[in-house]
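Asker: For reference, the sequence and a predicted model appear below.
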Amino acid sequence: MPVQRADARRNYARILAVAEEEVAAHGADASLEQIARTAGVGSATVRRHFPSRSALLQAVFRERIENLCARARDLADAADSRAALLEWLAALTAYAASARGLAAVLTQETAGDSDAAHVDACSAKLTGSVDPLLRRAVRDGAVAPGVTVADLVMLVTGIALATEHHADPASEANRLLALTVAGVSPER
């Protein structure tokens, strides 16, 4: 792969950062033209870096997963394994609440395509990064044995889907996550 010029690397990073913000604000239907305008580049520059909407959304997805993986690694040695896991779950919830429609679009656009493997690779990477955090919380008695990363991701995905049409999806998702963690029965 040829080495990119410095301005091309800056444009790529700026387009990706703006795309993340636009997807968080407007879901997977974020306007590519608005992304280009906000990034201060032309539509042709966006297309040079990301030849399709799917390619741009995949890059956004990959970047967000990388950030979640890094956060899990940062929290792996925290003094309080329960607090660390809950902090990571809050980050996952914030991501899921802001990624409205992203998973559905990527699944539809990559169905039967070799690019669908990138979603599986990201999922495996996420699981590998979070598993030590979860195992430590289980070992410390902060999480019930048998809870898996897939369980936690499915729980957060369900919360995100249930709140995606709410007036304030992020706040409602956080409220439901807190309710889930606390349980529905009052403490005795």
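Answerer: Structure's in. What do you need? Every value quoted in this text rests on a predicted model; they were computed, and no experiment measured them.
Asker: use CA for all of it now, contacts and neighbours both
Answerer: OK.
Asker: need the contact list for Ala124.
Answerer: Listed by Cα atoms under 8 Å, 6 or more residues apart in numbering, Ala124 has no contact partners.
Asker: Spell out which helix or strand contains it, please.
Answerer: Ala124 is part of helix 116-139, with elements assigned from DSSP states H and E.
Asker: Please identify the next secondary structure element, helix or strand, after that helix.
Answerer: Criterion used, DSSP H and E; the element after helix 116-139 is helix 149-163.
Asker: quick one: buried residues of that following helix?
Answerer: 149, 153, 155-157, 159-161, 163 (16 or more other Cα atoms under 10 Å).
Asker: how about CSV for those residues, with distance to Asp115 added?
Answerer: CSV is the format used below for the buried residues of helix 149-163 (distance: Cα to Cα, whole Å):
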residue, distance to Asp115
Val149, 23
Val153, 22
Leu155, 26
Val156, 24
Thr157, 22
Ile159, 27
Ala160, 24
Leu161, 24
Thr163, 28
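Asker: circling back to that earlier point, what angle do the helix holding Ala124 and helix 149-163 make?
Answerer: Helix 116-139 runs at 110 degrees relative to helix 149-163, counting by axes from the mean of the first three to the mean of the last three Cα atoms, to 10 degrees.
Asker: second one coming, line it up with the first:
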Amino acid sequence: MPPRTPRADAQRNRDRLLAAAAELVAEEGVQASLRDVARRAEVGLGTLYRHFPTRDDLLEALLGRRFEALAEHAERAERAEHAGTTTTADPERALVDWLQEFTLGAAAYRDLPAALVATLHSPDSALHASCLRMREAGGRLLLAAQEAGAVRPEVTPLDLFALANALGWIADQSPSLAERREHLFRLVWDGLRRR
């Protein structure tokens, strides 16, 4: 039996909750008050809990799509590389593009870098599966760039994840550092490149 399509009003409430959560998490971080999310969405707290029984469920819905998009980005680059298409077949360019998308996404929500690191140690987290898929896809891009001789061989996928996350964390700390994100990205990338 196929899953039921949600009623139009229920879908509207869910969309409003996700929009409100996106705003509040950007402003206050991943620990933003669920009561404030419901208030901003102009729904009752019970409605929030019907859609998202826990904070992790809400974050999974909000951030899981971002992680899935990053995984799909990496997988498209892998397919292009294997097919030999000229636009994205360069493993170094594919990894740089993916890393830039990752770091911009990590900086979009306050406290997200810390939440991403927490998923490494919490397989029970609702975010763990989508974050793991994203990290593994990025790891395959790293391996392809290493095999092409573009990235130092001792760099591990965990190193890559930690450095990309650190760039997102920097933006949380100070607007003046956030303004230097592109410069800092280039410094990190220079450190990853094979000499």
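Answerer: Good, I have the coordinates. Since the model is a prediction, treat every value here as computed from it, not as a measurement.
Asker: thinking again about what came up before, so which bits of the helix holding Ala124 of structure 1 are buried?
Answerer: For helix 116-139 of structure 1, by 16+ other Cα under 10 Å, it's 116, 119, 122-123, 125-127, 129-138.
Asker: Please apply the same query to stretch 7-26 of structure 1.
Answerer: 11-12, 14-16, 18-24.
Asker: Let me know the closest of these to Leu102 of structure 1.
Answerer: Val23 (8.0 Å; Cα to Cα).
Asker: Next up, the contacts around that closest one.
Answerer: 29-30, 98-100, 102.
Asker: among these, which recur in structure 2?
Answerer: For the contacts of Val23 of structure 1, the aligned pairs still in contact in structure 2 (both residues aligned by TM-score structural alignment, their matches' Cα atoms under 8 Å) are 29-30, 99-100.
Asker: contacting residues for the aligned partner of Ala162 of structure 2 in structure 1?
Answerer: Using TM-score structural alignment as the criterion, Ala162 of structure 2 maps onto Met154 of structure 1. Shown in contact with Met154 of structure 1 (Cα under 8 Å, 6+ apart): no residues.
Asker: what about Met154 of structure 1, distance to Ala59 of structure 1?
Answerer: Look at Met154 of structure 1 and Ala59 of structure 1: by Cα to Cα, to the nearest Å, they are 22 Å apart.
Asker: If you count contacts, what does the longest helix along structure 2 end up packed against?
Answerer: Assignment by DSSP state H gives helix 55-83 as the longest helix of structure 2. Applying 3 or more Cα pairs under 8 Å, 6 or more residues apart in numbering; DSSP states H and E, one finds that helix 55-83 of structure 2 makes contact with helix 8-28, helix 91-108, helix 128-147.
Asker: after the longest one, next one along is what?
Answerer: Spelled out, that is helix 8-28 of structure 2. Using DSSP H and E, the first helix or strand after helix 8-28 of structure 2 is helix 34-41.
Asker: same for that following helix, what does it pack against?
Answerer: So helix 34-41 of structure 2, by 3+ Cα pairs under 8 Å, 6+ apart, packs with helix 8-28, helix 45-51.
Asker: so how far does the last one sit from its counterpart in structure 1?
Answerer: On the superposed models, the aligned residues of structure 1 are on average 2.2 Å from helix 45-51 of structure 2, with distances taken as mean Cα distance after the TM-score superposition for structure 1.
Asker: can you check the first one too?
Answerer: Averaged over the aligned pairs, helix 8-28 of structure 2 sits 3.2 Å from structure 1 after superposition, using mean Cα distance after the TM-score superposition for structure 1.
Asker: Taking helix 55-83 as reference, get the angle to that helix.
Answerer: Using the same axes, to 10 degrees: helix 8-28 of structure 2 against helix 55-83 is 90 degrees.
Asker: which residue lines up with Leu24 of structure 2 in structure 1?
Answerer: So Leu24 of structure 2 corresponds to Glu22, using TM-score structural alignment.
Asker: Pull up the gap between that match and Leu32 of structure 1, please.
Answerer: Taken as Cα to Cα, the span from Glu22 of structure 1 to Leu32 of structure 1 is 9 Å.
Asker: that older thread, now the helix holding Ala124 of structure 1 against helix 81-98, angle please.
Answerer: Using the same axes, to 10 degrees: helix 116-139 of structure 1 against helix 81-98 is 150 degrees.
Asker: Having no further points to raise, I will conclude here.
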